[in-house]
Each structure stands twice: as structure tokens, then as C-alpha cells.
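1. Sequence and computational prediction follow.
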Amino acid sequence: MRYSADWWITFAIAIAISVAIAIVVSLVVGRYVRRYRRRAKDAGDDAEGRRRRRLTTVVGLAGGIVVVVAWLMVGLTILREFNVSLGPLVLSAGIAGVALGFGAQTLVRDTISGLFIVLERQYDIGDVVDLETDGGLVSGTVEELSLRITSVRQFDGTLSIVPNGAVHVVRNKTRGWGRAIVDVRVAVSEDTARVRVVLEELLEQLSSEEPFESALRKNPEVLGVVQVTDAAQVIRVVAETEPSRRWEIERDLRERITARIAERGIRVPPVPIQPRGADPGA
């Protein structure tokens, strides 16, 4: 008999089993997704690293769908036990969906945009990106990607949640190659040819040392003078690197170049310091 003591016991057992399965699925999926994200975080820029980041993205999306389906089955089990007919429910949901369709345009846009981001491989979990959005530029490492949102961890630790439909331009800094650019300021009176020789000598030495040897795709080169002011001439040094190591190489190059030009007695003009409270436009 429906709603008798035996019926409630059977109902409770069925629901408990469904909920237990959904919880187990959620925990297992969450564990695997976290494991793949840790692997993606430590992945390099080679083919294996890109494969890991791509696999992490796919696992995260598939895992999310599996969890939603598991909990949907819990809801359907409850409805079935109460003998609720799904036909009228689906019809009512369809009518309500039409009424709510205009209000759900943003959700649909975000979901479709997320689908194309994944299919076109615009970026994966672990990639370093610049996203031009409705709210401005968001830069950092992709920590999570779903069909609706992208979570980006910025350099200062801020976690930005960006709706996929709000992304207009993607700049992926973890694909192909990167270019380290270092501008060296020396006094106008310094002999440019001498400075070039000193820099080229240093760059040749660094090409066979770590971290440069493993991070460089080509040997660094001195482009020459790119700017001249009343007090300084700016000489640019560039190096083609593995994409995710561009910033590391820039920092190390600046440090080694600064030490070398000081060692060789090359004069560097002081950087003008603006008085506190001064008007930048004055």
C-alpha cells in the first residue's frame, strides 16, 4: 500500500542508494579532477605538457556532466517513487522555458561560447592567458574551465570568474613560443659598439648555462638601439623562449646584464624620480 510503513522503508532505501551513488560519484570525480589539475599545473610547454593540460580540461568538463547526471537521477528516483508523471512535467517545463527564455539569453550565450572555447582549443586549464572581457583585461593562469565560466588566477592571487560569453579576445601565452625582451639603458656618451660586444659576449656565455639552455629556443641576440633620450640610449636584447618561461628568462637576463655592465664599467644614467605628489601631466 502506498505511503504505508513498508512503502516508506522501500522509498527510503531507494533514495539512500541513489544519494549514496551520487555522493560517491561526486567524490571520485572531484578527486580525479583535482589530480589532473595538479598535473597540469606542473606541466611544461612540450607536447606532453600540452596534452596534460588538454586532458585536464576534458576531464573537468566530462566530470561536471557526470555529477549533474548523477544528481539528476536522484531527482528522477524521487519523482518515480511518488508516481509523478513526467509527461506533464516536461510539458510544463517546456512552457516555462519559453517564458524564461528571454531572461536566460545570457546563460545560453555563455554556454555556447564555452562550447566553442573547448572545441577550438582556445585555452586549457593551466594556460597563461590575457582575456579581454566586458569588464576589462583579465590576465593570469586558467584554473577552471566549464561551459559557463572561466576561472583565472591572477598574478597577485586574485581569482577572477569570467563568464565565457563576456570574453571577446583571447591571448594565450602558453602556446608556440615566447619572446623575452630586455631594454638596457646606458649613458648617451657610451660607445654603442663596445656595449654590443659586451652584451653579445655575455649572451653567448649564458646560452650554455641553466636556466637559459633548457628554456631558450634560439640564442639571445642584441637588436641594437631602439630609443635615444637626452640622458640615455636604450639597447634591446631579445630571446626566443619556451612560452611559459619568458618571464623567468627576462628576470635572469636583467640580473646578469646589470652585473656585467657594472663589472665592465659601463655607465648607466640614473632613472628620473618624480617628486611625491607631483602632477604626472605637469
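-> Yep, it's here.

2. from here on, contacts and neighbour counts on C-alpha atoms
-> Noted.

3. Kindly list the longest helix within the chain.
-> The helix that spans the most residues within the chain, counting by DSSP state H, is helix 5-41.

4. The helix or strand containing residue 79 to helix 5-41, inter-axis angle?
-> Under the criterion of DSSP states H and E, residue 79 resides in helix 47-81. If you take axes from the mean of the first three to the mean of the last three Cα atoms, to 10 degrees, helix 47-81 sits at 170 degrees to helix 5-41.

5. what's the angle between the helix or strand just after helix 47-81 and helix 47-81?
-> With elements assigned by DSSP H and E, the helix or strand that comes after helix 47-81 is helix 86-101. If you take the same axes, to 10 degrees, helix 86-101 sits at 120 degrees to helix 47-81.

6. Pasting the second one now:
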Amino acid sequence: MTLELTRDLLQYMFDHTLTKIFITILLAILAQFLVRLTVNRAVRGIVHTTKSSDALDAKKRQDTLSKMFRTMFAIAIWIVAILVILWQLDINIGALATGAGLLGIIIGFGAQNSIKDILAGIFIIAENQYRIGDIVSLYANGKDISGVVEDISIRITRLRDLDGNTHIIPNGSINVTTNLSFHFANVNIDINVAYDTDIDHAENVINSIGTELSGDETWKAHIFEPIQFLRVDGFDESSVRLKAIGKVEPAQQWAVAGEFRRRLKKAFENEKIEIPLAQIVVHTRTAK
């Protein structure tokens, strides 16, 4: 009795169009959920086995690839689901496809930019040019835009700049990409001292502060190579320009440089090393 009731219930369900459509939608949702789990695990396995500079790079790569594949599979699943629903509604898919083909040709002429964006997005992700969480500078549509990558799809890149503004950039419009957080970053600091400064003394103070900072419990995890004196970089109107350089964790160059300058300013004050202001010499002539 129970078996017959179950069979009759299933027969009733599959004989009714609305029920069929409901089941199709449920199956599409289930398929999307399973694809999400499978893609996430597969990408973690693939990226984990490739050579990556560190765990942070691997995590960014995983997030970016997972999102792209999930989006592509989701689109495919729902296209199939819609076609099945149309078939269940007894709509002639062949005739619809013929009309859609003509419409597609018309739309195609106006969708060239979108196709360009999609192809560019695939290359950006496949070539690992930048990932979600990276800090980048993009030259697009004749202007430079810098910020943190919040999202990448196969059509657009979304950046948030330092002021909190969100920039939506079509991938096809990006001409030059500068990634400021790939593997490592350099701290490149110009330091101006007075002309009467003992350069050797200034060099020792700079190196001492760089070494001290790299050993600090708060900062040492972010510093790969201590900031050290590099060279005398030039002679300005009222000062000698020195250059110091170090290697740090990606996206930490600004924080490390700021802390180095703060400590160096105090050290220069203690060591009586002058950081000169720009000076203008004015000559006056006495009337005869």
C-alpha cells in the first residue's frame, strides 16, 4: 500500500508541469551548491601544490579562481535549467533558438566591448596578474586608478581607493597593470640632511634604525630585509639627498616606511643631524 501510494504520488508530481518546474529549480540550486563545494576543494588542492611565495598569495589566488569558476558553472547550470523549463512548458526551443540567433547577431554588434571585457578578464585571472586583496594601480581609459582589489569577475574589476571610493573598471579598458603587493615590496626612502653633515655618521644612524626596526616584535614579521643606507642620491639646493632601501611584506611598505621615518627623526634629533628646510638667499642692494 505504501509503495503504491509513493508511486502514485511521484506519478502525480511528474505529470504536473508546475511540479516539474519546481523540481528543476531545486535540482539547479542543488547542482550549484555541489559545484561550489567541489570547485572550492579542487582549487585549494591545485593552488596548494603549485609554487607560491607564501600562504597569503595562495589564499588570494584560491579566492579569485574559485569565484571565477563558480560564476561560470552557475551560468551554465541556469542556462540548462531554463532550457529544461521551456521544454516542460511545451515551448518550441528550436523556433526560439532561430529567433534568438537573429537577435543575437543584432545584439552582437553592440556587445563587442563586453566580449573584449570578458576575454581580458579571463587572461587577468589565468595569468594571475592580480588577485582579490591585492593593492594595484591600473591605467584605464586614460587615467591611473589605485586601490585594493575587492572583486574580480570575468567582465569587471572593482577597486576601493584610500578615500573609500569604489571604482568599477571594465577589464577590457585596462592598458597597464601595476601590482604593488606581489611576493614582496621595497621601501624606498629619500632622506635629506644638511651639507655640513658627516655622511658616515648619518649612514650609521640610518642603518642602526633599520636594524632596530627589523628586530622589533611588532614589525619584524613584516620586514624581509632591514632598511639600510644605499647611496648619496643627489645634491639639492639646501641639502644632500640620501637614499635608504629595504624589502618588506607586500602592502606593508607604507606602514614600515612611516615607522622608520618616525624613529629616524628622533634619532637625528638626538645625534644633532639637521634635516634642513628649503632656503632662499636674498641679496639686497643699498641705494647710493
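-> Great, that's in hand. The structure displayed is predicted, hence computed values, not measured ones.

7. Let me see the ranges of the strands in the second structure.
-> With strands called from DSSP state E, the second structure shows them at 135-140, 143-152, 156-160, 166-170, 174-179, 185-193, 223-235, 240-248.

8. Which one of these lies nearest to residue 274 of the second structure?
-> Of all the strands of the second structure, strand 185-193 sits nearest to residue 274 of the second structure, with 5.8 Å by Cα to Cα.

9. so where in the second structure does stretch 161-173 of the first structure end up aligned?
-> Aligning stretch 161-173 of the first structure against the second structure (TM-score structural alignment) gives residues 168-180.

10. Next one: the residue mapped onto residue 78 of the first structure from the second structure from residue 25 of the second structure, what distance?
-> Here residue 78 of the first structure is matched to residue 85 in the second structure, going by TM-score structural alignment. According to Cα to Cα, to the nearest Å, residue 85 of the second structure and residue 25 of the second structure sit 9 Å apart.

11. Between those two, which has more neighbouring residues?
-> Higher neighbour count among residue 85 of the second structure and residue 25: residue 85, with 20 against 17, using other Cα atoms under 10 Å.

12. any idea how far residue 95 of the first structure lies from residue 265 of the first structure?
-> Distance of residue 95 of the first structure to residue 265 of the first structure, computed by Cα to Cα: 80 Å.

13. scratch that, residue 254 of the first structure
-> According to Cα to Cα, residue 254 of the first structure stands 16 Å off from residue 265 of the first structure.

14. Could you check which of those two is surrounded by more residues?
-> Just comparing residue 254 of the first structure and residue 265: by other Cα under 10 Å the higher neighbour count belongs to residue 254, 16 against 8.

15. OK, contacts around the closest residue to that one other than its chain neighbours?
-> By the measure of Cα to Cα, 6 or more residues apart in numbering, the closest residue to residue 254 of the first structure outside its immediate chain neighbours is residue 182, 6.6 Å from it. Counting by Cα atoms under 8 Å, 6 or more residues apart in numbering, residue 182 of the first structure makes contact with 236-238, 250, 253-254.

16. Tell me which of these you also see in the second structure.
-> Using both residues aligned by TM-score structural alignment, their matches' Cα atoms under 8 Å, the second structure keeps these contacts from the contacts of residue 182 of the first structure: 236-238, 250.

17. List buried members of these by neighbour count.
-> When those are checked for burial by 16 or more other Cα atoms under 10 Å, the buried set is 236-238, 250.

18. of these, closest to residue 74 of the first structure?
-> Lowest distance from residue 74 of the first structure to those (Cα to Cα) belongs to residue 250, with 53.8 Å.
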